[in-house]
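> structure, please.
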Amino acid sequence: MSTLPQQVKIVEVGPRDGLQNEKESVPAAVKIELVDRLSRAGFANIEAASFVSPKWVPQMATSTEVMAGIARRAGAIYSALTPNMQGFDAALAAKADEVVIFGSASEAFSQKNINCSIAESIARFEGVARAAKEHGLRLRGSISCAFGCPYQGEVSLDAVADVVGRMRELGCDEIDIADTIGVATARKTQAVMLRAAQEFHLDRISGHFHDTYGQALANIYASLEVGVSIFHSSVSGLGGCPYAKGATGNVATEDVLYLMQGLGIDTGIDLDMVVDAGQFISQHLGRKGSSRAGNALAAKRAG
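From the prediction side, this is the model:
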């Protein structure tokens, strides 16, 4: 049996990647409360904002207000998605600790999503990457559709490796390998992660899994087996992908924490406080959260 990491970093993406897909507008005060609850739970990294055009992502229009209103925990990283220099300037003004740039491993997805090739999309981020380094901000690269695409189907390992290499050249501190539509299975996950690790430091590669086919936890375990120790998750399983038909939310943070707890892997995060945060945002959204562990623990507590 392979040795699993003793410690992992969980990047909480619910306040950004999760809430950006909600149809009803979520007030800034609720987002601030959610981020603060997650900060108190012990997350070392929270994706809190997105400085994109409100025309395209109306849910993120309050990002400046949110970043100004949160109670920052010392040492924690508060990240913001920045698609261009305008977004970068806004993130800098909002005192983001890390800016996130993104590209696709699928040529078809890149064309459908942002109307340009993968190479063009990465080239657009050169200014943002340079500015991030000049201002001493962390730079994270996110690669969507690394395990499959809603338009072209299979995505080759070489295609993923190519984008990882491009992100590395831009100076990314961390690179996310994302299963945007949730089609990955354990063997494929390991193959992709090991190929990505030929281009970038394994300890700075993260797994971002969606649970469309119920495989996210299996894929996280498979990633642990090959040495990946950073994972993204979303409180209460918030989120999806507006460009991928039928894609459900990110893997739920509560479920990931329950898995790690069972494996004896340290996360530094208080599961009970995350359950509370999940119940808080689910109540606000007027629906039951999609975290099985979160709902089970909440029910047991209420019992």
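
> CA atoms for contacts and neighbours, from now on please.
OK.

> which is the next helix or strand following the host helix or strand of Ile46?
Element membership of Ile46, judged by DSSP states H and E, is strand 45-50. Sequence order places helix 63-69 as the next helix or strand after strand 45-50, per DSSP H and E.

> same for the helix or strand that that following helix is followed by, what does it pack against?
Sequence-wise, the next helix or strand downstream of helix 63-69 (DSSP H and E) is strand 77-81. Here strand 77-81 touches strand 45-50, strand 98-104, going by 3 or more CA pairs under 8 Å, 6 or more residues apart in numbering; DSSP states H and E.

> okay, the ones you listed in JSON lines with distance to Asp89 and mean neighbour count next?
Converted to JSON lines, these look like this (distance: least, CA to CA, whole Å; neighbours: other CA atoms under 10 Å):
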{"stretch": "strand 45-50", "distance to Asp89": "12", "mean neighbour count": "26"}
{"stretch": "strand 98-104", "distance to Asp89": "10", "mean neighbour count": "25"}
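
> the helix or strand containing Gln111 to strand 98-104, inter-axis angle?
In the assignment (DSSP H and E), Gln111 maps to helix 107-114. Inter-element angle recorded for helix 107-114 and strand 98-104: 120 degrees (by axes from the mean of the first three to the mean of the last three CA atoms, to 10 degrees).

> flag every buried residue along helix 107-114.
Buried residues in helix 107-114, defined by neighbour count with 16 or more other CA atoms under 10 Å: 107-110.

> what lies in contact with the following helix or strand past that helix?
Later in the chain than helix 107-114, the nearest helix or strand by DSSP H and E is helix 118-123. With CA atoms under 8 Å, 6 or more residues apart in numbering as the test, helix 118-123 has contacts from 102-107, 110-111, 114, 163, 166-167.

> let's see this one next, to set against the first:
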Amino acid sequence: MQQIQQVTFKQKKVDHLYFDLVDLNDVIELKPVDHNQFDHHKVSFYVIFLITEGNGAHSINYQDYSYQKGSIFTLRKNNIHKFHKSEAKGNILVFTEDFIIKYSDKFETLKLFQLFNEMLSVPKIQLNNEDFEEIYNIVVQIQTEFSRDNDSYSIAIIRSLVQVLILKLLRIKSKNNKNFNNQHYHISFIKLQELIEKECFESKKVSYYADKMGVTSKTLNNITQSIIGKPVKSFIDEILILQIKRLIINSQLSLTEIAYHVGFDSSTNFFKFFRKRTQLSPKEFKALNK
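Now for the predicted structure:
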């Protein structure tokens, strides 16, 4: 069975701690010793992936997305993705939480989580020509600063430019997504999401998470309905399905063992749950991702 590798951040330059900028072509041509870029692998950092020329596809959390000039993908830490061979050109920015959050206030940190949170919206943005020119120019400025040697100002300038880039992308994304404009519940939503991701194998009940957060089940429904337009039970199931997919791909357990491991009282109920939400049986999903 294929094993999902955890890809950690490897800095190339001491003076550019926690940040790197690479060409898509270089990534395609790499032969890493710790993972295969064309197999599913988990990232331990944040990624902004801009396509500047050509066409292709990229997989994020087992979903394939086509791309062309002006396509941008945003991946948060612990997302699973894989590259497909392509002759397209692009830039990939990678950075850790320490690079941005350590030097950001709560407002900027919230914006970071909004842009990279695939639960709020799809992780792909398609830029129009005007937006592409603006975003590409920022990336070029970052590239210029990144190529400088022995410049004590570069790290701060790069960090500031990345923050501008995030805010510009969030502005573009929020034009057609009301999820980003509701500030009232966002902090509670992030806390709920982190709690479900951590404990979804323990319980699938709304009341369990309401008790954990010290609120009513109605309040949790208000939070998820306000932010993503879904009841909290659907949100729990959505996260659970993704965690199950990761376990199917990245475990030596049998499907029956996985059923009990993730909290189902029978393999039959597990199979029904999975098929209802993915239109595939666990066995079919496993075969598709070998």
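
> can you give me the TM-score here?
Here the TM-score for the pair of chains, by TM-score structural alignment, normalised by the length of structure 2, is 0.35; 165 aligned residues with a CA RMSD of 6.1 Å.

> on that earlier part again, just so I know, which of the helices and strands packed on strand 77-81 of structure 1 lies nearest Ser144 of structure 1?
strand 98-104 (4.6 Å; CA to CA).

> what packs against that closest one?
strand 77-81, helix 118-123, strand 138-144.

> so which elements touch the last one?
Right, the one you point to is strand 138-144 of structure 1. strand 98-104, helix 126-134, helix 157-170, strand 174-179.

> save these as TSV, and put in distance to Val35 of structure 1 too.
What follows is these, written out as TSV (distance: least, CA to CA, whole Å):
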stretch	distance to Val35 of structure 1
strand 98-104	16
helix 126-134	23
helix 157-170	28
strand 174-179	21
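
> doesn't His284 of structure 1 belong to a strand?
No. Read with DSSP: H, G, I helix; E, B strand; the rest coil, His284 of structure 1 is helix and lies in no strand.

> next one: it from Ala29 of structure 1, what distance?
Using CA to CA, to the nearest Å, we find His284 of structure 1 at a distance of 11 Å from Ala29 of structure 1.

> looking at those two, which is more packed in?
Under the neighbour definition other CA atoms under 10 Å, His284 of structure 1 and Ala29 were set side by side, and Ala29 has more, 14 against 11.

> can you tell me the helix or strand for that one?
helix 28-41.

> buried ones in that helix, by neighbour count?
Those would be 28, 31-41, for helix 28-41 of structure 1 by 16+ other CA under 10 Å.

> likewise for stretch 224-236 of structure 2?
Going by 16+ other CA under 10 Å, stretch 224-236 of structure 2 has these buried residues: 224, 226-228, 231-233, 235-236.

> same question, stretch 186-199 of structure 2
Buried, per 16+ other CA under 10 Å, within stretch 186-199 of structure 2: 186, 189-190, 192-193, 196.

> same deal with stretch 207-215 of structure 2?
207, 209-210.

> out of those, which is nearest to Thr268 of structure 2?
The closest of these, once distances to Thr268 of structure 2 are taken by CA to CA, is Ser207, at 24.5 Å.

> which one is the closest one nearest to, not counting chain neighbours?
If the residues on either side of it in the chain are set aside, Ser207 of structure 2 comes closest to Ser217, at 5.7 Å by CA to CA, 6 or more residues apart in numbering.

> state the distance from that neighbour to Ile236 of structure 2.
Relative to Ile236 of structure 2, and taking CA to CA, Ser217 of structure 2 is found at 13 Å.

> over to Glu108 of structure 2?
Glu108 of structure 2 is 27 Å from Ile236 of structure 2, by CA to CA.

> test my guess that Phe209 of structure 1 contacts Ala186.
No. Between Phe209 of structure 1 and Ala186 there is no contact under CA atoms under 8 Å: 11.4 Å.

> between these two, tell me which one has more neighbours.
Between Phe209 of structure 1 and Ala186, counted using other CA under 10 Å, Phe209 has the larger neighbour count: 30 against 16.

> next helix or strand past the helix or strand containing the more buried one?
Using DSSP H and E, Phe209 of structure 1 maps to strand 205-209. Next along the chain after strand 205-209 of structure 1, taking DSSP H and E as the criterion, comes helix 216-225.
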